[in-house]
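1. sharing a model that was predicted from the sequence below.
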Amino acid sequence: MAKTSLLLFLILMTSSLLGQQILTKKYTPEQCIRMIQEAADALRSFQPGVYRYHTREDFDRYLDSIKATVQAPLTELELYRKLKPLVSRIGCLHTDLVTAVNYKGLLNKTPNLLPLQVYGTGERAFVVKNYTTNNGIVAGDEIMAINGRPMPDVLRQLLAAIPSDGYNQTMKYLALYHMFPLWYRSIIEVADTFTVTIKHNGIPSVYVLPAAQKKNIEQDGFLRELHYPRQLEFNITGNTGVLTIHTFANSLIRKGDQNFKVFIDRAFAALNAKGIPDLIVDLRYNTGGSDANAAYFTRFFFDKPYRYWYRIEVTEKVAGKIRGLAGIWYRKPVKKDSTWLWQKGKRVRDFDFYEQQYPSENAYKGNVYVLINGFCMSSCADVASVLSYNRKAVFVGTETGGGFQGNNSGIMPGINLRPSKMVLTVPLQQYFTAVDPEMNVGKGTLPDLPVIMTIDELARGIDKPMEAAMDLIRSRQ
């Protein structure tokens, strides 16, 4: 064997062995309980919204119940499956737990994914797309069980592990629609075959499906993020404008050679110059981004001063850390009664928007229709809340995944849970949107016109929410 070939063989073999060690290495029960407790302590100390939707007593009870289940050594993935529901239970989509950076990469090298795209609703799940050669399974068939597990049990276990703001479910189900095989692998089991009970036309049948490798079945929007050549799109057809904002994140917008404020200014200038009476704003799948961009966008829908956020809170531990180098960038939080209020930054504008906001000189006065779904998160959810509460638009689609009352985000450090490679992301700021504090508590922005897609519409790619908005416009015109 040539020296180069031998060297390559040794490198690949060593890499494979290291990969197996990462996947199979076990931690003692004492180590596992210590990591679970460390995660809980970090959340209590630094996450200001840890009791926003559940009491401390409820959190402690659930924590104790998880620790009680640790009776034997666990791999990192097994420990992740126990700890992930505790993190998600807080009701914060920004608080996250991930396995080792290369953990998923190692799993992706072998076939271990269910080869079906799945749509869940309530306790039921249906096939949207079949990625096998088995023609007996078609779109619309109901999945009754996977590897002996009834689907209601599967869905309950998966939904408990997927984070969202408050008690929101639309984000969780949408995540399953796009990523069911990955969530099943992460939370329930890694398998090389799947025995699936399928009901077709009321008749159940059992199929044994070989597992698929991620690279062989992934596509844009399934097991892979949606890709857009341009993050901002605008057009006028007849008397209707359509403005699509896929993100408020400057980093993504700039990749398409676009500038957010310039683009938005020009779009509204065109709407007003042409006297366009109706505007559809598509915010679906906008997972957030720059608060400055999001707040700037809302200015085009008001004709008098308004509020965007009411306040931003942090924990006492976080307030105490604003000193030294941190003091160059941030002001010391101010204590008011029993809470610590975050202040505007010294050198950053990320926290400027709890003060009074002012409308744009080129504000739009026509009819506005906003399309939303469960993947409207973070700053996008703030935009939806502010516009909905102030009745600046008709909302069409499904509830946003981001909270109506606000969220926990801002500065979000990662905490390593040693000796594992897991990382816990902890947001340090708790935001309160300028809305009625008694309205939609624990929920996102609710649609004025709910639009639920059928399996057939999903499979055929029909844009039912857009059609519903167009129907509203036609009925008014």
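-> Nice, I can see it.
2. contacts, neighbours, all on C-alpha from now
-> Noted.
3. could you pull out the helices for the stretch 201-350 of the chain?
-> 214-217, 250-255, 260-274, 291-298, 316-320, 326-329 (DSSP state H, counting those that start in this stretch).
4. need the residues that contact the longest one.
-> Helix 260-274 is touched from outside by 232, 234, 241, 243, 248, 250, 253, 293, 296-297, 300, 362-364, with contacts defined as C-alpha atoms under 8 Å, 6 or more residues apart in numbering.
5. do that again at 10 Å, thanks
-> Around helix 260-274, the neighbours that count as contacts under C-alpha atoms under 10 Å, 6 or more residues apart in numbering are 231-236, 239-243, 245, 247-250, 253-254, 275-279, 292-294, 296-297, 300, 360-366.
6. list the buried residues of it.
-> Buried positions in helix 260-274, judged by neighbour count with 16 or more other C-alpha atoms under 10 Å: 260, 264, 267-272.
7. closest to residue 340 out of these?
-> residue 260 (32.8 Å; C-alpha to C-alpha).
8. hang on, the earlier thing: and of the helices of the stretch 201-350 of the chain, who's closest to residue 382?
-> Residue 382 lies closest to helix 291-298 among those, at 7.8 Å (C-alpha to C-alpha).
9. remind me what that closest one packs against, helices and strands.
-> Contacting helix 291-298 under the criterion 3 or more C-alpha pairs under 10 Å, 6 or more residues apart in numbering; DSSP states H and E are the following elements: helix 260-274, helix 378-389.
10. okay, one more to line up with it:
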Amino acid sequence: MKLIKFLILVLFPSLILLNSCKQESIKTVINKEGSLTQSEMLEDYDLLKSIYINANAGLYKYHTKAEIDSVFASNKKLITKKLSYREFYTVLWNVIDYTGSCHNTLKYPDSLDKKLSKQKIYFPIPLKYINNKLYTNLDYKGIPLGSEIISVNNMPENQFSTLISKYVSTDGFNKTGKYAGIETDWLPFYIYLTLGAQNEFKLKYRTQNSSRTQELKIASVTCKDFYKNYNQRFSKTYENRKNEDYTYKYLDSINTGVLEVNTFAMGGPKSKGHKKYVKFLDSVFTNLKTNNIPNLIVDIRGNGGGNDPNDLLLYSFLTKRSFKENTTAFTLFNEVPNQEYYVYDDIKELASELAEEHSILKDGKYYQNSTFNKTWHPNKNAFNGRIILLIDPFVASAGSLFASLLKSDPNTIIIGEETLGGYYGHTGHIPVTYELPNSKLDVTFSIVDLEQDVEQLLDEKYGDGVKPDFKVTQTYQDFLDNKDTEFNFAIEKIKL
């Protein structure tokens, strides 16, 4: 196994692989969710707590031990004999989410996923979240595109949005990334976790330019049907504008370069993808320097992370300071704890690599040594002009680390919305997965807690994502017109 220094944050992958089969009733689905006894649920719950205490270096990153203990204790009281499998998932998630790491996941067993995916129990309409309101992202069954959702099954929109968005994991106390998850293809699963299996959904909504509230019941669909609708969503054209890993163009009218880096997942330092990326950056920044271009827009919206050192390499072309990936990075172990529940077969290799990289034992923590955290210096072709960075709530992991480094520099203007990933640090690098023996739920988290090499800033509190200098989000009208609000705002700033 070759460790990936930054777990690629696949925030919202396709929920399940879909296979055609005979439809089953909702009652059958509920029965097949699993009939765990109270003692079995308590056993899995206590095991999760043990694993987190032994292996999760970020457990107390944003909360005190007393606060974490209190959350474990209060949620344990919710485990009763009548608790369903789905509700047990939520009890576990309450604790997992509270710890505040964008690398946290809790996964249904594949067999149950496949059974549920074939049932007509899911919400059918892709949605758009704009300025704290929900809008339909598709014409559907008489409900026009852009209709504002007032309530779902008599649940007011604000309560509905809060409950379904809780299943998105973010760093620290971030909320923007949670609400952004509503717009993804994970939406039907989030609604299922919140409301359970549904035969139909009762919607109250208002159409464009109307104050009249209308009501309509719409039938539930399978996941496959939702994905068909999702792939026909109105905003797809706008979202697919960023369909390459990285691009560069020059805007002659305002003498500005535009560099898009949509992922850092080009591979590690010896990969072909990384070497191609190095040549690309060399070419771009040589061109910027040779032509004395004064402005550069760096667009990393949607960048959920990737491989080291692709983020750090890009930053070396944009900064005037020497820097490191992080100031500290530690894990709690060099021998995998709770091994009998560990999913992968790389225990010996993981232990060996941890011993090599995290070799400094101090106060019960294994710190990263300097061999794996070198000092970087500005590239000889580093850009010296004005930098505008575009960010959004989907930026995380290596993406948000890059954004935090760049925000520390005085010549950067940041436009967009707070990132899902943290400004001061995150818990990442190496993912591990454990299977809880009774529920068969897979718990995944990363084991290295790190503090990023960034400046202390007045507008950044510990637990925040990277915040913009100018908060700009797509407006409702720009959504209907498929316009890029943030990019257009950046252009106007350059023209001033």
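-> Alright, I've got the coordinates. Only a predicted model underlies this, so the values are computations on that prediction, with no experimental measurement involved.
11. quick one on the thing from earlier: quick check: PyMOL command selecting the buried ones in the contacts of helix 260-274 of structure 1.
-> In PyMOL syntax, the buried subset of the contacts of helix 260-274 of structure 1 is picked out as below (16+ other C-alpha under 10 Å):
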select buried, resi 231+232+233+234+236+240+241+242+243+245+247+248+249+250+253+276+277+278+279+292+293+294+296+297+300+360+362+363+364+365
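12. hang on, the earlier thing: got the buried residues of helix 260-274 of structure 1 as CSV, with distance to residue 382 of structure 1 columns?
-> CSV is the format used below for those (distance: C-alpha to C-alpha, whole Å):
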residue, distance to residue 382 of structure 1
260, 17
264, 18
267, 21
268, 20
269, 24
270, 25
271, 24
272, 25
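13. go through those residues and name the one nearest residue 385 of structure 1.
-> Proximity of the buried residues of helix 260-274 of structure 1 to residue 385 of structure 1 was ranked by C-alpha to C-alpha; the top entry is residue 264 with 19.6 Å.
14. how far away is the equivalent of the closest one over in structure 2 from residue 311 of structure 2?
-> In structure 2, the residue equivalent to residue 264 of structure 1 is residue 281, according to TM-score structural alignment. In this view, residue 281 of structure 2 and residue 311 of structure 2 are 12 Å apart by C-alpha to C-alpha, to the nearest Å.
15. and residue 441 of structure 2, by the same measure?
-> Distance of residue 441 of structure 2 to residue 311 of structure 2, computed by C-alpha to C-alpha: 33 Å.
16. and for residue 362 of structure 2?
-> Note on residue 362 of structure 2: its distance to residue 311 of structure 2, by C-alpha to C-alpha, is 29 Å.
17. and residue 39 of structure 2, by the same measure?
-> On the measure of C-alpha to C-alpha, residue 39 of structure 2 and residue 311 of structure 2 end up 46 Å apart.
18. try residue 427 of structure 2
-> For residue 427 of structure 2, the distance to residue 311 of structure 2 - C-alpha to C-alpha - is 17 Å.
19. ditto for residue 133 of structure 2
-> To residue 311 of structure 2, residue 133 of structure 2 is 34 Å away according to C-alpha to C-alpha.
20. cool, and residue 230 of structure 2?
-> Separation of residue 230 of structure 2 from residue 311 of structure 2 (C-alpha to C-alpha): 31 Å.
21. residue 465 of structure 2 now?
-> 17 Å.
22. do residue 430 of structure 2 as well
-> To residue 311 of structure 2, residue 430 of structure 2 is 17 Å away according to C-alpha to C-alpha.
23. list the residues that contact residue 228 of structure 1.
-> 220, 246, 252, 256.
24. got a winner among those for most neighbours?
-> Greatest neighbour count in these, by other C-alpha atoms under 10 Å, goes to residue 246: 24 neighbours.
25. my guess is that residue meets residue 256, correct?
-> No: with contact defined as C-alpha atoms under 10 Å, residue 246 of structure 1 does not reach residue 256; the gap is 11.9 Å.
26. okay, and the common contacts of those two?
-> Joint contacts of residue 246 of structure 1 and residue 256 (C-alpha under 10 Å, 6+ apart) are 228, 230-232.
27. no further questions, thank you.
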